[in-house]
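Trainee: 3D model of this:
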Amino acid sequence: MQIIILENAEQVASGAAQWVAEVIKQKTNPVLGLATGSTPISLYKQLVEYHQKGQLSFENVTTFNLDEYHNIEAENPQSYRTFMKQNLFDHVNIDQEKTYLPTCRNDQNPRVQGLAYEEQIKNAGGVDLQILGIGANGHIGFNEPTSSLASRTRIKTLTKQTLQDNSRLFKKDEYQPTMAMTMGIATILDARYVLLMATGKNKAAAVKQMITGPVTAMCPASALQMHENAIILIDKDAASELTEQEYFQWANQEHQKINQTFGLFI
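Mentor: Just a heads-up that it's a prediction; the model follows:
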């Protein structure tokens, strides 16, 4: 893991935007894995700004989202398709026919849909850079605690904590889905690079468990310890429970010298 501790959430978004922009510029046909939730919104805002300034083109980009609610229409205001359109897709020159989400209706077999999504990722050449957030309970995507570390795209029942955390996004009388389709942990680990963003003290315990705890299904994000190219961008609040902060900051300073010589992706 490359642990990068920054001052605040704004710097985390800026740092993540630099990594995403770099892979888009380096690859002829870049494939991005995208996340939803509050944390990546500021990242997408910066990417849109890059595009509007003529600094970044999404013309050849293919995207695969981590997850989507079960049995939700793409046009539903609460769908992750709508989220991505509002925060990124409608504001850049991406071909929306090449933006994929793991959808599944009530009349579709989730196992079949999961296998089909895995095949789509494979046919695109695999994910070059997977963006991740982390839940307060350590989930990545909708891989809740107890998820198999070998899991693939499938349907998951959301925990009460996740439902409570996400309830702020729904109106009081609005239906909130309790299940979702999600990339599996093994699917995420297949990405060439993963970039996890975490901000705020409410994520500090999960960040500590992810970085310094045992690799365990009870903290799905801890599986990133086994990834060859995991970049963890966190602000000081999210890093507040780490006792090794001084080493992480020093190691990052040293690593920056390599990046300046050979680029972010070496």
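Trainee: use CA for all of it now, contacts and neighbours both
Mentor: Fine.
Trainee: Ala186 - how many residues pack around it?
Mentor: Residues contacting Ala186 under the criterion other C-alpha atoms under 10 Å number 15.
Trainee: if you skip the residues just before and after it, what's nearest to it?
Mentor: In this structure, Ala186 finds its nearest non-sequential neighbour in Ala150, 4.9 Å apart by C-alpha to C-alpha, 6 or more residues apart in numbering.
Trainee: shouldn't the one you found be within a helix?
Mentor: No. According to DSSP: H, G, I helix; E, B strand; the rest coil, Ala150 belongs to no helix; its state is coil.
Trainee: show me the contacts for it.
Mentor: Contacts for Ala150 were tallied using C-alpha atoms under 8 Å, 6 or more residues apart in numbering; they are Gly184, Ile185, Ala186.
Trainee: is it true that the second one touches Thr146?
Mentor: Just to be clear, that refers to Ile185. No. Taking C-alpha atoms under 8 Å as the contact criterion, Ile185 and Thr146 are not neighbours in contact, 11.2 Å apart.
Trainee: these two: which has the busier surroundings?
Mentor: Neighbours per residue (other C-alpha under 10 Å) separate Ile185 from Thr146, with Ile185 holding more: 25 against 12.
Trainee: now the more buried one: how far from Leu56?
Mentor: Going from Ile185 to Leu56 by C-alpha to C-alpha, to the nearest Å gives 30 Å.
Trainee: with Gln120 instead?
Mentor: For Gln120, the distance to Leu56 (C-alpha to C-alpha) stands at 25 Å.
Trainee: who's more crowded, those two?
Mentor: More neighbours sit around Leu56 than around the other of Gln120 and Leu56, counting by other C-alpha under 10 Å; the figures are 18 against 14.
Trainee: for my notes, confirm that one occurs in a helix.
Mentor: No. Counting by three-state DSSP, Leu56 falls outside a helix, being coil.
Trainee: for the comparison step, fold the sequence that follows:
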Amino acid sequence: MEVVVVESPDEAAGIVADIYTSLLTRRPDAVLGLATGSTPLPVYKELIRRHREEGLSFARARAFLLDEYVGLPVGHPERYREFIRNELEQHVDFTADAILGPGDLDVPPTEAGGAYEEAIGQAGGVDLQILGIGTDGHLAFNMPMSSLASRTRLKTLTPRTRQDNARFFGGDIGQVPTQCLTQGLGTILDSRHAVMLGFGRGKAQAVREAVEGPLSSRWPASVLQMHPHATIVVDEDAASQLSFVDYYRSTYAGKPAGQGL
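Mentor: Model prediction:
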């Protein structure tokens, strides 16, 4: 696990976009793992800029989403598939059907997990997975006490999660779906490179537990300690509770020239 501490989300966006650029230059047909929410937005904006101004292409790439609500109709503005369409896909050159979410398969929700795992496997696995971290340490919809070996599956959303997400549904918790499909922690561990972003003081405890705490289902993001190639990019506020922050700074500053993340 490599921890990179930056001044701002915009600085993080440039660093993470460099990872995408390097991968897509080496492997134009790379498989990308895409996250939703506000955390990855600066990265997506930088990727769009590089596509428009520098010719970064996604034309041969494929992508898989981390999670999706169950029960929202196709085209609903709060579907995560729509988020990716609006915030990234329509601004770059992904081909039609290059992006797949766990809710896009023509199977019942109870069967979607296995089918999604099969689709990822048939694509050759995820080369680069971007992640955000919740204040309680969750990754995707793997909430505290999720199995560290879990696979893509149907899950019931907790009342707290539905209440937290009600702001996206006009404040009406009754409009928030009660179930979701999510990649599991074990699925995320299968990615070849996982990049987790964390910004703001509200994420500081979760980042500390994920990076320096014990491996525990209480803090699902701690599973990344087991990932063979995990990069954690956090701003100063999110890094404020880390005990080894000086070590992280010095090792990153001392990386050999040309050695990327």
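Trainee: and the TM-score between them?
Mentor: Superposed pair, TM-score by TM-score structural alignment, normalised by the length of the second structure: 0.95. Supporting alignment: 260 aligned residues with a C-alpha RMSD of 1.7 Å.
Trainee: circling back: distance of the residue nearest to Ala186 of the first structure relative to Thr82 of the first structure?
Mentor: Here the distance between Ala150 of the first structure and Thr82 of the first structure works out to 30 Å (C-alpha to C-alpha).
Trainee: where exactly do the helices run in the stretch 1-150 of the first structure?
Mentor: 9-26, 41-52, 80-87, 110-123 (DSSP state H, counting those that start in this stretch).
Trainee: mean shift of the longest one relative to the second structure?
Mentor: On superposition with the second structure, the average gap between helix 9-26 of the first structure and its aligned counterparts reaches 1.4 Å (mean C-alpha distance after the TM-score superposition for the first structure).
Trainee: which parts of that helix are buried?
Mentor: If you call a residue buried by 16 or more other C-alpha atoms under 10 Å, then helix 9-26 of the first structure has these buried ones: 9, 11-18, 20-21, 23-24.
Trainee: and for stretch 242-260 of the first structure?
Mentor: Within stretch 242-260 of the first structure, the residues that qualify as buried are Leu242, Gln245, Phe248, counting by 16+ other C-alpha under 10 Å.
Trainee: shouldn't Ile188 of the second structure be within a strand?
Mentor: No. When the secondary structure is assigned by three-state DSSP, Ile188 of the second structure falls in helix instead of a strand.
Trainee: which position in the first structure aligns with it?
Mentor: Ile188 of the second structure maps onto Ile188 in the first structure when the alignment is built from TM-score structural alignment.
Trainee: is it true that its match touches Gln130?
Mentor: Yes. With contact defined as C-alpha under 8 Å, Ile188 of the first structure and Gln130 form a contacting pair (7.1 Å).
Trainee: overlap in contacts, those two.
Mentor: Between them, Ile188 of the first structure and Gln130 share the neighbouring residues Val194, with contact defined by C-alpha under 8 Å, 6+ apart.
Trainee: gap between the residue sitting furthest away from the middle of the first structure and Gln164 of the first structure?
Mentor: Within the first structure, the residue lying farthest from the chain centre (C-alpha atoms, centre = their mean) is Asp173, at 28.9 Å. Going from Asp173 of the first structure to Gln164 of the first structure by C-alpha to C-alpha gives 15 Å.
Trainee: Ala16 of the first structure now?
Mentor: Relative to Gln164 of the first structure, Ala16 of the first structure is positioned 27 Å away (C-alpha to C-alpha).
Trainee: over to Thr243 of the first structure?
Mentor: Separation of Thr243 of the first structure from Gln164 of the first structure (C-alpha to C-alpha) stands at 30 Å.
Trainee: next, count neighbours for the residue nearest to Asp10 of the second structure when sequence neighbours are not counted.
Mentor: Taking C-alpha to C-alpha, 6+ apart, and ignoring the residues beside it in sequence, Asp10 of the second structure has Pro42 as its nearest neighbour in space, at 6.1 Å. The local packing count at Pro42 of the second structure equals 18, with neighbours defined by other C-alpha under 10 Å.
Trainee: from the rest of the structure, what touches stretch 13-30 of the first structure?
Mentor: With C-alpha under 8 Å, 6+ apart as the contact definition, stretch 13-30 of the first structure has outside contacts at 40, 42-44, 46-47, 56-58, 60-62, 128-129, 195, 197, 233, 264-265.
Trainee: mind running it again at 7 Å?
Mentor: Judged by C-alpha atoms under 7 Å, 6 or more residues apart in numbering, the contacts made with stretch 13-30 of the first structure from elsewhere in the structure are Ser42, Leu43, Gln46, Leu47, Leu56, Asn60, Val61, Thr62, Asp128.
Trainee: would you write out the PyMOL command that picks the buried residues out of those?
Mentor: Typed into PyMOL, the next command selects the buried ones out of these (criterion: 16+ other C-alpha under 10 Å):
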select buried, resi 42+43+46+47+56+61+62+128
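Trainee: dump the contacts of stretch 13-30 of the first structure to a markdown table, plus distance to Gln108 of the first structure.
Mentor: As requested, those are arranged in a markdown table below (distance: C-alpha to C-alpha, whole Å):
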| residue | distance to Gln108 of the first structure |
| --- | --- |
| Ser42 | 34 |
| Leu43 | 33 |
| Gln46 | 36 |
| Leu47 | 34 |
| Leu56 | 37 |
| Asn60 | 30 |
| Val61 | 28 |
| Thr62 | 24 |
| Asp128 | 29 |
